[in-house]
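>>> Build me a model from this:
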Amino acid sequence: MRWSPDARGRLERAAFELFAEQGFAATTVPQITERAGLTTRTFFRHFADKREVIFAGREIPDLARTMLAAAPAELDPLDIVVQGLRQLAEERFEGRRDQVLALRRVIASDESLRERDARKRADLAQAVRDGFAARGSSPTEAAVLAETTVMLFHLALEEWLTDPRGRRMADVVSDQLTVVRSVLGATADPRADGPPPLSA
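Model prediction:
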């Protein structure tokens, strides 16, 4: 058996090239391995199927759990969220804008990939929810923080990918939090003591 240095990386690069050239549905595993100069047996040592080239692993949910467990106990929950997302942006996304943009286009082009992407979002939300629950947050607080984390992450990702100014994604995370706070503040009526009465 020949040694294949960086086999996983070669397979990923070949797959993404083919996805971009001819679409996800039209790309086959043999085409990927031929482009990479490897065997199908090698492919299946690294990936269960071609979708796993895009979605392999639980890196981001696992990273979220690690960050939450390591955050100082006295840190404000929303600060934990923002610091975690900024760290994620720096470690996983910065410098890879073109690659990530191409990947998001592939996902958007295929219904099964969009469904899988939605499940990955749910995995991240559950990881954050579990992490805050372990820190002592109530179930409702943990749920709100989890959904806020996922919302901020995807708002920041979309803005970063489409912003012509080329800002760092970590800075976009902070900017999007400011927008969310502004929107929530604008929709709150400080004069109201409770919900409006129901009309007859």
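>>> going forward, measure contacts and count neighbours with C-alpha atoms only.
Fine.
>>> what about residue 8, which SS state?
For residue 8, the assignment made with DSSP: H, G, I helix; E, B strand; the rest coil gives helix.
>>> what's around it, how many residues?
Here the number of neighbours of residue 8 (other CA atoms under 10 Å) works out to 17.
>>> Next, the structure of the following sequence, for comparison with the previous one:
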Amino acid sequence: MVRWEADASGRLREAAMQLYVERGFEQTTVADIAKRAGLTARTFFRYFADKREVLFAGSADLQEQLVLALEAAPGSASPMQAISAALDAAATALGQHPEHSRKRQSVINAHAELRERELIKLASLSAALADGLRRRDVPEPDASLAAEAGIVVLRVAFERWINEPHGADLSQTMREALDRLRTVTTAR
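Predicted structure coming up:
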């Protein structure tokens, strides 16, 4: 008989984060995470491919939210206005749990392998946004340039937001970063 575990995925993510912060990423095993969550390693692998993926589990959902927001932008929106709509969606999704985001990023920043995984995920987001822009009849290289610029804004704003714990919310920080991009691209 299969026993269903209430919010097993959430418990595993929380246990992993606690252990990564306490012991370090490399010193934490899947068995440690499962035990802390009160589950088995077998249950862990039902939800995550490996211990790295615990940190990146929401990537597909985030990508879907960004693309949907980009697609919902008015047809008259410029490529960067459509990207701005996607960035608003990103800020809403990522800005919900600032303390968790800070811990997660500190774990990622401490390990080259995790930083590489993060860059791969960001490249996937950029490619999805560029595809969305091309579906809006934005030609190349404009679609790729706007998508890449959007990801740069996301990265810069997110880093600033997690490093200023009592600053503005992520949406505001994202808009400020986008404004700075406009300023630096039009300045002499």
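>>> if we look at stretch 98-109 of structure 1, which residues are touching it?
Residues from elsewhere that reach stretch 98-109 of structure 1, judged by CA atoms under 8 Å, 6 or more residues apart in numbering: 16, 19-20, 23-24, 54, 93, 113-114, 117, 161.
>>> which among those end up buried?
Judged by neighbour count, with 16 or more other CA atoms under 10 Å as the criterion, the buried members of the contacts of stretch 98-109 of structure 1 are 16, 19, 24, 54, 93, 113, 117, 161.
>>> farthest-separated two in those residues?
By the measure CA to CA, 24 and 93 form the most distant pair in those, at 22.2 Å.
>>> hmm, back to that, sitting in helices, which of the contacts of stretch 98-109 of structure 1 do you find?
Members of those lying in helices (criterion: DSSP state H): 16, 19-20, 54, 113-114, 117, 161.
>>> Including distance to residue 146 of structure 1, could those go into JSON lines?
Listed next are these as JSON lines, based on distance: CA to CA, whole Å:
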{"residue": "16", "distance to residue 146 of structure 1": "31"}
{"residue": "19", "distance to residue 146 of structure 1": "32"}
{"residue": "20", "distance to residue 146 of structure 1": "33"}
{"residue": "54", "distance to residue 146 of structure 1": "23"}
{"residue": "113", "distance to residue 146 of structure 1": "23"}
{"residue": "114", "distance to residue 146 of structure 1": "20"}
{"residue": "117", "distance to residue 146 of structure 1": "17"}
{"residue": "161", "distance to residue 146 of structure 1": "23"}
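>>> Between those residues, which sits nearest residue 149 of structure 1?
Of all those, residue 117 has the smallest distance to residue 149 of structure 1: 15.9 Å, by CA to CA.
>>> dump the residue contacts of that closest one.
55, 107.
>>> ok, now the one 4 residues further on?
Residues in contact with residue 121 of structure 1, defined by CA under 8 Å, 6+ apart, are residue 150.
>>> As a check, name the ranges of all helices in structure 1.
Counting by DSSP H, structure 1 forms helices over residues 7-22, 29-36, 40-46, 51-55, 59-70, 77-88, 97-108, 111-134, 139-162, 169-187, given from the N-terminal end onward.
>>> how much does the fourth one stray from structure 2?
Translated: helix 51-55 of structure 1. Between helix 51-55 of structure 1 and the corresponding residues of structure 2, superposition yields a mean separation of 1.0 Å, by mean CA distance after the TM-score superposition for structure 1.
>>> list the helices and strands that helix packs on?
When contacts are defined as 3 or more CA pairs under 8 Å, 6 or more residues apart in numbering; DSSP states H and E, helix 51-55 of structure 1 sits against helix 111-134.
>>> quick check: angle from the helix it packs on to helix 97-108?
If you take axes from the mean of the first three to the mean of the last three CA atoms, to 10 degrees, helix 111-134 of structure 1 sits at 110 degrees to helix 97-108.
>>> Okay, buried residues for helix 111-134 of structure 1 please.
Quick answer for helix 111-134 of structure 1 (16+ other CA under 10 Å): 113, 117, 120-133.
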